[in-house]
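next come a sequence and a model predicted from it.
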Amino acid sequence: MLTITTASSISPPLSPPPAPPITTRQPPCQPINRRHLLLTSLTIAVSSSFSLVDSSIPVASGRGLLQMPPPRLTNRYFLVRAGESEFESFGIINTNPVAKTSVDSGLSERGKKQTVRAALDLKTLEACERNCWIWPSITQRAYQAAEIIAAVNGVSRSYIVPEYSFLDARGLGAYEGKKLEAVSEVYESDSISSTIRPPPIDDGTPNESVSDVFVRVTQLMSILETQYSEDTVIIVSPDSDNLSILQAGLVGLDLRRHRDLSFAPGEVRYVDPSSIPTYKQPKSAVYKCLNPPNCN
């Protein structure tokens, strides 16, 4: 007997029961610590950069505060005193930094002519033949001098770098407003000790010794020697003392004798480390001043 089997009559094969859903216990969400992530990424970056450094390559030594006198200079330097100021034309001492940007502290008509001659002297010396940097004091007469120097020598104004404090005129304290002839008393004290300061005054004018000025011009030279290399730098000062004290330090001259290197208004001088003036015995080796600056 033929038996016909239909699909409906066939029992489906038994299949394994479905696996229960897998549930994992998730930890509670933690807030992202962005500071931690930043520090971690920085640490990784720094570590990676150090690992890329070849220890066989010598590390360049940094240049810090310049030692005076320096064993060598990286750059070529010209020292320029700005021409006569309006106050100097009236024979008045004016060193208060409060008024250094005032129009009254600018160049006199004679001072402008002196500065043009200085600019022409620099051109003759080919100071800016291969370009140069001009570093003037922000004092009005020094900055005006820098602009004249730049114009005569074809230097872009972008190469004028104003200096805001290291090249201020030497503060003469109680001598402020006196006749220029009174400066001789300050220089008499300078020749005895580089640490003697002019008498103080309460109008904001500093009273600086030779040593005080020496510290800031040394700081200036340290900046220039670090910032530039194999360049020409023209330093423009509003007075003589900044430059005479700087040059004395550069050539190793006793600072008490900086007056021997004094600059006339509009004078230009190339820094020659080998030019040390003939030595003169300082007055302090002969007698002592008991009542500076009156040392008769």
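Nice, I can see it. Every value quoted in this text rests on a predicted model; they were computed, and no experiment measured them. Residues are numbered from 1 along each chain as shown.

for the rest of this, base every contact and every neighbour count on C-alpha atoms.
Will do.

what's around Arg170, how many residues?
24 (other CA atoms under 10 Å).

residues touching it, list them.
Arg170 sits next to Thr95, Asn207, Glu208, Val213, Asp239, Asp241, Asn242 when contact means CA atoms under 8 Å, 6 or more residues apart in numbering.

what of Val155?
The contact partners of Val155, by CA under 8 Å, 6+ apart, come to Cys128, Asn131, Cys132.

one more time with 10 Å
Cys128, Glu129, Asn131, Cys132, Trp133, Ile134, Glu147, Ile148, Ile149 (CA atoms under 10 Å, 6 or more residues apart in numbering).

comparison target, given below:
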Amino acid sequence: MGGDVCFTTSLKVRLPSSRNSVAKRTRVAWTCSISRRDFMAGSGALALTLLTPNKPAEARGLVLLPLRSPLENRYYFMRAGESKYDALGVIKTNPVEKLNVENGLTEKGHYQAVYAADKLEKNNIGPFGDREFWIWTGTDAKASETAEILMTRLNMRRENLVPEYSYLDCRGMGVYEGVETTKAVPIINSIDEKDHYLRMDLGEDGTPNESIHDVFLRMRQLISKTETMYQACDIVFVSPDSYTLSVLECALRNEELRHYGHYSYKPGELRAVVPTLVDPMLNYRKTSAA
């Protein structure tokens, strides 16, 4: 056969009849001549296109710790201002107590929230900054009131204030619910240092009993959620207690969870969290050096 062979294709199309009775049905003939060389080249290109996989979209999901790449957003952790229970030195973590008036801010707690808002503004962090700004807050009375003060002082849009109904709850203290902080905290710390999977006993009133690892799991879910939803934003987490924030910060800084106490938060404390990235080649270098 010769190098160039001409293929002829004839296509006949029958068009639907017009509503106009005068119009006649029309047939259209289409003829195209293609050389054998062009036909083979076109077929090869089509096959290559069909067999080449599309580049997958960047996967986002659960944040894996320790981090090997930067987070999408910048984070600021804040413990809610002082509540009346905080001032009394009594542990109150039962979700039933969330909206209790005694769980609201004291006058000191109010000023702590105002101070935090002014600190954010001074550092150009907020709706007037160069990044979109969000506040995610627990729904405890003191956390909600703290977030409301931040929103008002920073002149934020209300839709940028997001209530979080479970991840930002207090750590459930089980049988230590209602116990004085000075008596309970040393015991709880000793439990956590032994094993971050250990839980205290469940409270008789139904107060949840959470281990440090339990807290870590839900806080990782939270930051995975915000990392999926936002890009290049400034995000403030307002939590009613220290445990939720210090455990997550400890994990983001690539520390063992039992060292979370190094990152504890006082009522009203606001902190920028700078994660520590792990060098993926570190283990390889250590092995090579050995």
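On my side now, so go ahead. Quick caveat, the model's predicted, so the values are computed rather than measured.

follow-up on the earlier one: can I get the contacts of Val155 of the first structure in TSV with neighbour count, distance to Glu181 of the first structure and secondary structure?
Shown next, in TSV, are the contacts of Val155 of the first structure (neighbours: other CA atoms under 10 Å; distance: CA to CA, whole Å; DSSP: H, G, I helix; E, B strand; the rest coil):
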residue	neighbour count	distance to Glu181 of the first structure	secondary structure
Cys128	21	36	coil
Glu129	14	39	coil
Asn131	16	39	coil
Cys132	20	36	coil
Trp133	22	34	strand
Ile134	27	31	strand
Glu147	19	30	helix
Ile148	20	29	helix
Ile149	27	29	helix
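
let's have those residues in CSV, adding distance to Tyr77 of the first structure.
Formatted as CSV, the contacts of Val155 of the first structure follow (distance: CA to CA, whole Å):
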residue, distance to Tyr77 of the first structure
Cys128, 11
Glu129, 13
Asn131, 13
Cys132, 10
Trp133, 10
Ile134, 10
Glu147, 18
Ile148, 18
Ile149, 15
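
give me the nearest residue to Arg256 of the first structure, chain neighbours excluded.
With CA to CA, 6 or more residues apart in numbering as the criterion, Arg256 of the first structure has its nearest non-adjacent residue at 4.5 Å, and that residue is Ser191.

distance of the one you found from Ala174 of the first structure?
19 Å (CA to CA, to the nearest Å).

ok, the two, which is more surrounded?
Under the neighbour definition other CA under 10 Å, Ser191 of the first structure and Ala174 were set side by side, and Ser191 has more, 19 against 16.

what's near enough to touch the aligned partner of the more buried one in the second structure?
Ser191 of the first structure maps onto Glu193 in the second structure, with residues paired by TM-score structural alignment. Glu193 of the second structure makes contacts with Ile212, Leu257, Arg258, His259, Tyr260, Gly261, as judged by CA under 10 Å, 6+ apart.

now the buried members of the residues you listed.
Ile212, Leu257, Arg258, His259, Tyr260, Gly261 (16 or more other CA atoms under 10 Å).

in a strand, Leu79 of the first structure, correct?
Yes: under DSSP: H, G, I helix; E, B strand; the rest coil, Leu79 of the first structure sits within a strand.

what's the nearest residue to the aligned partner of it in the second structure if we skip its chain neighbours?
Using TM-score structural alignment, the partner of Leu79 of the first structure in the second structure is Phe77. In space, and not counting its chain neighbours, Phe77 of the second structure is closest to Phe237: 5.0 Å by CA to CA, 6+ apart.

which residue in the first structure lines up with that neighbour?
Match for Phe237 of the second structure (TM-score structural alignment): Ile235.

again, but for Met219 of the second structure
Taking TM-score structural alignment, the alignment pairs Met219 of the second structure with Val217 from the first structure.

which SS state does Ala29 of the second structure fall under?
Under three-state DSSP, Ala29 of the second structure comes out as strand.

how many neighbours does it have?
Neighbour tally, Ala29 of the second structure, other CA under 10 Å: 11.

what residues does the closest residue to it other than its chain neighbours make contact with?
Spatial nearest neighbour of Ala29 of the second structure, chain neighbours left out: Lys12 (4.9 Å); criterion: CA to CA, 6+ apart. Taking CA under 10 Å, 6+ apart as the criterion, Lys12 of the second structure is in contact with Thr26, Arg27, Val28, Ala29, Trp30, Thr31.

pull out the buried residues from stretch 153-163 of the second structure.
Buried, per 16+ other CA under 10 Å, within stretch 153-163 of the second structure: Arg153, Leu154, Met156, Leu161, Val162, Pro163.

out of these, name the ones that lie in helices.
Arg153 (DSSP state H).

thinking again about what came up before, looking at the contacts of Val155 of the first structure, which is nearest Ile44 of the first structure?
Trp133 (41.1 Å; CA to CA).

and the residue nearest to that closest one when sequence neighbours are not counted, how far is that from Val271 of the first structure?
In space, and not counting its chain neighbours, Trp133 of the first structure is closest to Val233: 4.8 Å by CA to CA, 6+ apart. In this view, Val233 of the first structure and Val271 of the first structure are 11 Å apart by CA to CA.

ok, these two, which is more surrounded?
When Val233 of the first structure and Val271 are compared for neighbours, Val233 comes out ahead with 22 against 16, by other CA under 10 Å.

are we agreed that that one is in a helix?
No: counting by three-state DSSP, Val233 of the first structure is located in no helix; its state is strand.

touching, it and Phe78? I think so.
Yes: counting by CA atoms under 10 Å, Val233 of the first structure does reach Phe78; the two are 6.5 Å apart.

list the residues that contact both of those two?
Residues touching both Val233 of the first structure and Phe78 by CA under 10 Å, 6+ apart: Ala127, Ile134.
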